[in-house]
Structure formats: C-alpha cells, structure tokens
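> sequence and predicted structure are below.
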Amino acid sequence: MSTLIEKSLDNSYSYSEYRNHISSLLQNGLSTGATQSEDLTNYSSLNEVRMNRLDKTIKLTDDIKERLGKLKKEHILLVISEGWCGDAAQIVPVINKMANETDKLELEIVLRDDNDELMNEYLTNGARSIPKLVLVEKDTHIARGSWGPRPHDAAKLIRDYKEQHGVIDQVAKTELQKWYLHDKGESTMKEITLLLENAENM
C-alpha cells in the first residue's frame, strides 16, 4: 500500500496548485475529470465561488486549534477530489485551514479520475464517492485511516432523503448545501481531528 501512496503523492497537487488547476481549466470551458459536460463545468464554476468564500470565512474553533496543537506525529492529509464535486468544494477548504494551523499536517490533493488505483482502495459502499481523505503517516507513508465523503450528519441527511424519495434530486442537493452553510465546517473539523488523534495512538 505504501508504494501506491507514494505513487499517488508523486501525482498530487498542493491546495493552491489544485485551485489554480481548476481555474485554468475553467478559463477554457473545461472541468477536471475524464468526462466533460456543460453541467460539470457549471458545477466547477459554482464550486470555485464557494471555495473562494470558504477560504475567507472558515474559522477553526478554539477546541480544534488546541487539539491540533497537541499532535506529536507528522501526517499527510491525502485527499481524493475533483473540481466539479459539491461536497469537495465544502470540505477541502476546511481541511486546508486545518493543515495551515500546524506544521504536523501537510495537505496533498489528487484527482479521482487520474488515480483509479487509489480510488478503488477507498470506495464507499462500492462507489467512487469523493472527497475521500486518506490519513498517511509522513515518515513511513503508511495509511492510518480514511474519512469521507461527507461528515456523519450530512451523510445521514442524504441517506434519509434517498430512503424517503428514492432518488437524490436537486431538492436533496439544495438541502445538503444548506446543511454545509449552517455547519460552517465544524463537523468536518471534529471528525478529522478525531481521526488524527486515533492515529496518534497507533
């Protein structure tokens, strides 16, 4: 597995490189990923606006800052993402804020469609759902856990909606975006911090 992690890291972007890559593709009417469509380009444009807003507004809570400050091991937060993904737009900026808070964390992002082997190791109920965070111990490149594609309560919202209506439609997607807006990234922070704390004890 560490060979796969190393291969993926060789193919990764920093947060700023990831943002610039999405922007430059959009200037040519394109999105990231193997499939191109007007819808995906529109989602990417919308997500760029969301990420710009979150970069300015997301704040780590005092509790999260304190807990991140106690980390002893160095970790790489290896995130599988795509520019058109609405969940990724809400989550990756939060992970970036966490990584910027401490020198114990480094964020690296890979594109799902360019990294099939890694994605297939981290399926969610058999699906290539993103974003997916793989927690990698920096000195050994051993994976110590994974998280995603959504915080627990957001995943429950979508699961309950699908059970009730049989589909994930635009109403469900709007409800999910409202949930993210209200949550302000706090569930993502808490769940990833807990993953980090558990990895410290391995």
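That came through, no problem.

> when you work out contacts or count neighbours from here on, use the C-alpha atoms and nothing else.
Will do.

> what ranges do the helices span in this structure?
2-10, 15-27, 38-57, 62-69, 86-101, 116-121, 152-165, 170-183, 186-200 (DSSP state H).

> Ala143: which of those helices is closest?
For Ala143, the closest of these is helix 2-10, at 7.3 Å, according to CA to CA.

> what residues of the closest one count as buried?
Neighbour-count burial for helix 2-10 flags 5, 8-9 (criterion: 16 or more other CA atoms under 10 Å).

> ditto for stretch 66-76
68, 71, 74-76.

> then stretch 110-118?
By neighbour count on 16+ other CA under 10 Å, the buried set for stretch 110-118 is 110-115, 118.

> take the residues you listed and keep only those in strands.
Within the buried residues of stretch 110-118, residues falling in strands by DSSP state E are 110-111.

> make TSV out of the buried residues of stretch 110-118 and add distance to Asp183.
Formatted as TSV, the buried residues of stretch 110-118 follow (distance: CA to CA, whole Å):
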residue	distance to Asp183
Val110	26
Leu111	26
Arg112	26
Asp113	29
Asp114	31
Asn115	30
Leu118	29
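
> presented hereafter is structure B, for comparison with structure A:
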Amino acid sequence: MEEIIKASLPKSLTYFEYRKLVTDLLLEGKSTGPIQTDDLLHYSKLNETRMNRLEKTIVISPENTERINLLRRKYIWLVISEGWCGDAAQLLPIMHKMEVLSDNIDFKIVLRDENPALMDKFLTNGGRSIPKLIVLDKETLEVLADWGPRPKEAFDLIKNYKEKHGVIDEKIKTELQMWYLHDKGLSTQNELIELMRLLEIQE
C-alpha cells in the first residue's frame, strides 16, 4: 500500500489545479479520463456549473469550523475523483472549504483512471465508486481511514433505489442532486468531522 500511495501522490493535484484541468478540458470538448463520450462531457459541464455555484454558497458551520481547528496531527486528504462524477462535484468544494480552515490538512486530488492500483485498494461493494477520500498521516503516509463515495443518507438513497429498481437511472440521479441541494453540505461536514475526531482520540 505504501508504494502505491507514494506512486500516486506525485500525480496529485491541488483543488485549484484540478478545477483548472477540468475547465481546460471542457474548452477542448473533453472530460477527464481515457474514455470520451457525449454523456461524460454532458455530466462534466453540469458539474462545472455545480462547483462554481457551491464554491459561492457552501458554508462550513460554526460548530464544524471550531472542531476542525482542534486538529493536532497533520494529515493529507487524498481524494480519488473524475470531472464527470456528480458526487465529486458536490463533495469536493466542501472538502476544499474545510481544508482551508485547517493548517493541518493538505488536500490533494488524483484521477481515478490514472491511478487504478490506488482505486482498487478502496473499492465500494466491489466497484470503483468515487469520490473516495483517503486520510493519510502526513509524515508516514500511513492510511488512517477512508470515506466515500457519498454521505450515508445519500448512499442509502442510491442503495435502496437500486435494490428496488435494479438500475441507477436519471430519475434517481436527479433525486440525489436534490438531496444534495437540500442538505447544503452539512451531512458531509458532520461525517468528516466525526471521522477526524475519532482519528485524533486514537492517537
């Protein structure tokens, strides 16, 4: 695992480098990743709009701001993502706003399809679901925890729909985006803060 992490980190991007990459590719009519389809390009365009909006509207709650400032250890938040991923578009702006509040979090993003060995260490029910947050000790690069691909309530929404209907279709994708809209990022904040709290008390 350590070798895979070490191989992936040099290819990682800051949040703003990731945003620029996605934007530049869109100007060329492309999405991230080796597979280019009209659907992936369409989703990437939607996500660009979503992320622009979320960067302006997402607010980290006062309680979570206070709690994130209590972190003592230094961490890397390494997130596996792609520009066409709807969940990533909803969650990365929240993670970015959280890391800005803490000197102890270094936020990095790697592309899923450029890092298959890393992705395959963090599968969800056997699938390459993203985004996936990997929490590393900044000094040792030890994997301390992982989280994703979405908050529990949103995860259950998708899981229950798939069990009932057998597919993930546009109807549930729209429902999921509405869930994110009404949640305003609070579930993600709370789950990540609790994850970090547990890591701090395990020290």
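On my side now, so go ahead. What you see is a predicted model, and the numbers here were worked out from it, not measured in a lab.

> can you calculate the TM-score here?
For this chain pair, the superposition-based TM-score is 0.98 by TM-score structural alignment, normalised by the length of the first structure; 202 aligned residues with a CA RMSD of 0.8 Å.

> and the helices of the first structure, which is most packed in?
Ranked by mean neighbour count, these are led by helix 86-101 with a mean of 21 (mean count of other CA atoms under 10 Å).

> what is the nearest of the buried residues of helix 2-10 of the first structure to Leu196 of the first structure?
Nearest to Leu196 of the first structure out of those is Ile5 (CA to CA; 17.7 Å).

> what separation do you get for that closest one and Ser146 of the first structure?
Using CA to CA, to the nearest Å, Ile5 of the first structure is found at 13 Å from Ser146 of the first structure.

> how much space between the most centrally placed residue in the second structure and Leu92 of the second structure?
Centrality entry for the second structure: nearest residue to the mean C-alpha point is Pro131, 3.9 Å, by CA atoms, centre = their mean. The spacing between Pro131 of the second structure and Leu92 of the second structure, counted by CA to CA, is 8 Å.

> now do Val110 of the second structure
According to CA to CA, Val110 of the second structure stands 12 Å off from Leu92 of the second structure.

> now Tyr15 of the second structure
Distance from Tyr15 of the second structure to Leu92 of the second structure, by CA to CA: 8 Å.

> one more: Asp103 of the second structure?
18 Å.

> what of Ser102 of the second structure?
16 Å.

> how about Lys164 of the second structure?
29 Å.

> again with Leu25 of the second structure
18 Å.

> same question for Thr188 of the second structure.
For Thr188 of the second structure, the distance to Leu92 of the second structure - CA to CA - is 10 Å.

> what do you get for Glu153 of the second structure?
Distance from Glu153 of the second structure to Leu92 of the second structure, counting by CA to CA: 18 Å.

> circling back: from the buried residues of stretch 66-76 of the first structure, which land in strands?
Reading strands off these with DSSP E, I get 75-76.
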